[in-house]
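no FASTA, just this:
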C-alpha cells in the first residue's frame, strides 16, 4: 500500500498539515539541486524529531572500504560514498528564551510546504505555539541558484502575533557531520580551518583519502519590516572529535553568528542567508576562502529578491524546452513535471566531469555517481530536451574513463585492452560491493556502446565515433570476444555465469539480453571500424597505433557474433530469459498474494532466485533497445509471456513496459504503467522514499510519454511518430530538440499538431506516412 499525502497540483509539490511521520519523506520529495550541489529539504531551524540531513556536492566522494564476509579476487577495494557535505542551511531560532522546534511546540497550525517546480523554489509556512506560550508565524523561502551555481539563498521570517518578543537568530555552518550509511563509521571530513569576517563565515575542510578541499560559506543580513537592521553579532563555536581511531582530537567544526533583537507584536524579523560551497574542483586549493568571499559578495550585491527573480527566469527557460503538458489529468501532469524537474536539478550538462547518480542530490543510497542507467535511460532525455552537447558530455565522461574500464577488466583476468565499464563508479573504477552485480551484471558494458549508437542516429553527429567513440567500442568488443566461450556440446558461443537486468536471477547461463547486446556490439564494432577506416583515415591510423587493432581481430568479432547461442522455447515460441527459465514453477504475479509483496522485503534471497519473478524488463529490455530487429508479433508474444511474471520492483521497470504496451495498442495498461513510473516517489510505491528519490528512472517517465504515447522513434534516419492518447487525457504536448530544430508535438483525441520553430523544412514520418514541416507552419495529422 503506497502513501498519498502530496496534494495534486500541476506545478507544485504541496504538503499541508503538520505530520511528523511525513518529515523524512518530504525531505526527499522537496529536495533542491542546481546540477553542482543539492540538498534534502531539511528544516533550517532546530528539529529534534526524526530527520535525515543531507547536503551534497557534485563530484565529491569518499572511498569507503568494502565490507564483506570474505574477499574474492577482483573485488573492488571500496564503495564510493556520495558524501553528506558540511551543512550551511542551519539557522537556530530562539523566541523569549525558547528554541523554535516543531517537534516540541505545543501546537503547529496552518503548516504548508510547497516545492514550486515552475520557479525552482521551496516555500514553507506555519504558525506555532511554543512551550512558553508565545505564538509565531514563520515563512521560509529557499532556492539553489542556477545562475550562480555555488550559491543557495534562504529568506527566513518570524512574526510574533500574540505579544512582543525577543528573537535571536543563529545562522551557522557545521562540518561535524556524518553519513548515515558508512560501512565502518569512518570520519569522512577533516576540518582544516574556521574563519569569519564581518557577516561572513567560512569552514575549510577536506575529504579523507580523496582529498577534495571544500570551503563551506555563509553571509547574513537582517531586516525588520523589510528595513535593513544593523545588529552586532556574537561568534559561537562548537567542537567535535576528529581523527583516526585512537588518535582523535577535539576540533572546532561549527561556527555560528548570534544576533538578538526585540520585535513588536505583528512585526516581522527576517534574515537573508546566502551559503554554499566552493571547491578545488573549480578553484585554487590555497585560495578557497578568497573565492568564497568573492561569491558571497556577488550574491549580496545582487540581493535576495533579484537573485530569486533570476531563478524564476532561468527555470522558465528550462521549462520552455523540457516541459510536457497534460490536460485533464492533474496527477499525471504533476508526476511528469516532478520527474523533469528533478532531472534538471541533478544534471545541467555544463560539466563533463559529472554524471547522474541514481539518487541525485536527494540521498546516500547506491553510492557512486554513475550507473548504466545514464546510458540506457537518461541520455535520450538530455539528448532531446537540451543541446546535443549535453548528451555528448555524457559520452565524453565514459571515454575519459576508458583506461579505468580496461583496468577493471584486467582485474578480472581479461587482456589486450578489453574494457569492462563499472556497474557503479565515481572515477571509472568499479566500486560496487555485491559479487553477483560486480562480476556478473556485465550487460552494462553493452549499454555504453548502445548509447553511442543512439546518440549518433538521433543527433546526426558523425564526429564523435572517430574522435572518441571507436576506442570505447573496441574495448567493449574485446571484452565480449573474451567473455564468450565455445561450447562443443552446442557448437555455439555461450555466455556463462551472468546476471541480466533481472537481478532476481544470479549466476545464470546465456541470459538472452546479455548474449544479444554482446552480439550486437561485436557486429557494430565490425561495421564502425570499417566505416572509420574508410571515411576518417587519419583518426583510424591514430586509433590503430594506440590500440593495436588489426584486421584479423575485427574479422574475429564478426565470426564470434555469427555463432552465438540464444536460448529459445519451441513450445512458447519465445526467446528464453536464460537457459533454465522453464525449469521454474511458472506461477504468475497475479497468483502471488499481495501480502508477500514486495518479494525483496518478504522473501529469502534463495526463494527469490528459484522463483520465475522478474524485477525489471530483461528480455523485454532487449526488445526495447532493438525494437526494429523484431516484428510486432514477436514483441506481443514476448510481452505476453514475460510481463505476467514481472513484479516491477525496480524503478526502471514500469517505463519500458509502458512504452511496449503503448506500442501494442494497450493504452489502458500503458497508462497504468505510466502512472506508476511517474508517481513512484510521489506516492512512495516502494515504501522507501525517505532514503531519496529514483532520479535515473525519472528519465524513463519522460520516455513513457514521448516514446510510449507519442510513439517517437528513429526510422531510416528520420524522426517517426505514432501518437496515441490515454482515455484520461484531453490533450498532451512535448518538444524535441532535433538537430538544432525545435519540434513541438501536440496530441488531442482528434488529431496531432506538428510544428518547428526555425530552420529548413523537416521531413518526418507519422504513422508511416511522410510529412514535411516548415517554419511557422503547423501541420495537422
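Arrived safely. Owing to the predicted nature of the structure, the values given are computational and were not obtained by experimental measurement.

okay, CA-based contacts and neighbour counts for the rest of this
Fine.

all helices for the stretch 301-450 of the chain, in order.
304-322, 330-346, 373, 379-385, 388-399, 402-411, 435-438, 444-459 (DSSP state H, counting those that start in this stretch).

Quick one: distance of the longest one to the chain centre.
By that I understand helix 304-322. Counting by C-alpha atoms, centre = their mean, to the nearest Å, helix 304-322 is centred 21 Å from the centre of its parent chain.

Included below, for side-by-side comparison, is a second structure:
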C-alpha cells in the first residue's frame, strides 16, 4: 500500500500535492475545536477539484426531503450541517498574477498537521522565471478562545516582487449534498471587517441561525488599501513589496459568533468585543496558548506505543480528530460521524455516540462529559415519543439521524427498520452506571428514557401464535447489507434485554412506577415477552443466527471473492449485495460485545469463527468490535490486523471513501481495540484486565479515569504495571486474580 502521508509519531505530513486526491488530503488535515472546524483547504485560490468546507457546531438546515416515491411516515426534511462562511479565503497576487497551485510551477511543497499542538502548516516555493517566491501558511482553531481561528502567512523571495492580498469573509458557499441545489444563506449586515448572515427561512419550524464573523489583520511590509462589500462578501485589501531582505508577514484573526450563544442582533458586536479582548496578545502568544492546551489534553489521553510508529500515529491521529470534534464543553452538541470534516451523513447525531463513543469519553474525560451525552438524549425524549407515533407505535423511538431529536433521515431501510439503535440509548445508561457507580441518572432521567424505549419494544414485537413466541419482523440490523429481515438476533436480544433491565431497575426504585404510570399488568406483559422472546439459534453449528433466513444463503468467506470485487459497495449492485452472505459490520458479534459477560468463551469462539470470515468490514464501525473479540479469544494476529484497520482507516483510506470526510465516531475504535482488546479491560463487575502484547510492539501505555481514580497502565515484555495516580486504593483483577492497588503493582505478562 502506497501511503499518501508520511509515518511519524506526532505528525501527519506529505511533501506532495496530490491533485488527483486533493479531497483526501483536505479530509485528513482537518482541524476543529468542538465549536467549529474545517477541512484542510488552502487559504489562497486553488482552481482545480477540491471540497471547500467550514462547519459550525449546531448550525444546520432542514433540507426538504427528496425521494423517488413518498411513503407515509417519511421525515419531511433531511437535516444537515451546512457549509458555513469561508473566513479563511485569501486572494494572493504576485507581480500581477494570482497564486494558484493548480496552475503554478512550484517546488518544496509541504503540508503537515501537528497532532501534538493542533496546528496545520504548509509551505511551497513558486517558480516564475528567475524568481523563487516562498509562501508559508500556518493556522489553528483555538482551544482557549473557541470563537477564534488564526492564520499566519509569510512570503519571502530571492528577488523583488509586488504582492497584493485580498482577505475575504465569503459566504457565497453551497453544500454539494443540497437536495435542490439551494443556497442556504442570506445576507443580514456587512461592514468593514464584519459580515452577518442567516440561514434562509424553512417550512418546518426550525430556527434560523445567524452567524457573524469579524476579521482583524496584523501585517509587516504591507499597506491597507481599503475594503469592499458585496451581498455575501466583505473584503479587506493589502499591498506591498517582498525582496531578499524584506519578508512579508500577514496575520488574519477571525472571530465567529452565532445566535446559538447570543441574541441575533448582538452577534457581530459580540464578535468585535471578543476580537478586542485579544488585541494585547501576539500571534506567538496565541499559538503558545494553543500548544499548551493541547499538551494538557494529551497528558492523560495519549496512548503510547513503542515498536510501531504507524500504529502510534494511527491512535494519535484518531484521538486528535475526536477531541477536535467533541470535548464536552457544550451539552447541546453531540458527535457527528464526520465531525467538521465533510458533509456526508448530514453531520447529525447517530447511534454511534452511545454504542462506540461513550466508553472512551467515560475513561478519558471528566465524568460530566459522559453524563452530558446522556442528558442530550433525555432532553430529546419528547421528540422520541413523536417519532414512535409517526410509525403508529407506542413509547419512544430515538432517531437514526437527528439534530433536535426528531428523525431527519429519509432512507426507508434505515429510518424505519434499523431500530436496534433505540436500545443503544438504554445500553449507554447501563454502561455509564456500571462504569461510574453513579446511579443518580439511572434513577431519575434514565428511567424515563428506559420506560419510553421499553414501551416501544413491547408494542413493536408481535406474538406468533403458531410458535408461542414473540418476534420482530421487518428490521435491518447493524449489517446494512441485509434489509427488511425477520428476527434479527441482535434486535430481538436487545428488545428482551431493555425490557428486563428496565423492569429490574423499576423494582429497585419502586416509587417511580407510579410516577411513570406503570401498572402491574404492563409489567406482566413485559415479563411474558422476556420469557418468550424468539432468539434464532442453530444448535448444530452452535451459533446465534443473524436472522431467520441467513443460513439459507450461499455461505462463503470473503477470501473467496476476487480482489476487484472489494469494496462491495463500490463494485456490486445493491441487489447483489443484499442477496449475498457478506456482512458489512458486526451484527451478532455486536451483541457478544455488548453483553460480553453473559456468554461463554466457546459461544464467542463459535460465532466469531462463523461470522468474521464473511465480514467485509465496509463499515468504519466494524473492525474494532472484531478486534476486541479476537483479542479475548487469543487470536492475537487477527486482533492486531483489525486494530491496524480501525486505527489507520482514514490515514490509509481502507474503504476508499475518506475524501468525503473522516470517520470521526468510529475513531474511538482504535482506543477500544487497545484498551478493551489488547489490554482486555472489562467493567461489568469491577475493573478487570487480560493484557497481551502484540508481537511487533515493545510496550504500550495509557491512562483511564475510573470511579474517581486516575490509573496508569503499561504493558511490556517485563509485565503489566498499574499505578494509582489519584484517588483511593481499590481492588482490581488481572488475569482473573484480584489485587489490592494502593500505589502501584506489577504482574508478569501471560504468554
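Looks like it came in fine. Here the structure is a predicted model, which means the values were calculated and not measured.

Tell me which of the helices of the stretch 301-450 of structure 1 sits nearest to residue 122 of structure 1.
Closest to residue 122 of structure 1 of those, according to C-alpha to C-alpha: helix 304-322, at 11.2 Å.

mean distance, the closest one to its aligned residues in structure 2?
Comparison of helix 304-322 of structure 1 with structure 2 after fitting gives an average deviation of 0.6 Å (mean C-alpha distance after the TM-score superposition for structure 1).

got CSV for the helices of the stretch 301-450 of structure 1, with mean neighbour count too?
Shown next, in CSV, are the helices of the stretch 301-450 of structure 1 (neighbours: other C-alpha atoms under 10 Å):
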stretch, mean neighbour count
helix 304-322, 17
helix 330-346, 24
helix 373, 21
helix 379-385, 23
helix 388-399, 21
helix 402-411, 21
helix 435-438, 18
helix 444-459, 22
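
In CSV: those helices, plus distance to residue 640 of structure 1.
Compiled in CSV, the helices of the stretch 301-450 of structure 1 are given as follows (distance: least, C-alpha to C-alpha, whole Å):
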stretch, distance to residue 640 of structure 1
helix 304-322, 33
helix 330-346, 26
helix 373, 25
helix 379-385, 26
helix 388-399, 34
helix 402-411, 37
helix 435-438, 28
helix 444-459, 25
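
closest to residue 606 of structure 1 out of these?
Nearest to residue 606 of structure 1, of all the helices of the stretch 301-450 of structure 1, is helix 435-438, at 13.5 Å by C-alpha to C-alpha.

so where is the closest one in structure 2?
Mapped onto structure 2 using TM-score structural alignment, helix 435-438 of structure 1 spans residues 412-415.

Map residue 593 of structure 1 across to structure 2 for me.
Matched to structure 2 by TM-score structural alignment, residue 593 of structure 1 sits across from residue 562.

and residue 753 of structure 1, what does it touch?
Contacts for residue 753 of structure 1 (C-alpha atoms under 8 Å, 6 or more residues apart in numbering) come out as 744-747, 778-781.

quick revisit: tell me which of the helices of the stretch 301-450 of structure 1 lies nearest to residue 528 of structure 1.
For residue 528 of structure 1, the closest of the helices of the stretch 301-450 of structure 1 is helix 444-459, at 10.0 Å, according to C-alpha to C-alpha.

And for the closest one, what's in contact with it?
By C-alpha under 8 Å, 6+ apart, the residues outside helix 444-459 of structure 1 that reach it are 372, 375-376, 379-380, 383, 388, 391-392, 395, 398, 420-423, 461-462, 464-465, 469, 472-473, 476, 517-518, 521, 714, 717, 738-739.

again with stretch 216-225 of structure 2
Stretch 216-225 of structure 2 is contacted from outside by 193, 236-242, 246-254, 275, using C-alpha under 8 Å, 6+ apart.

I'm done for today, thanks for sticking with me.
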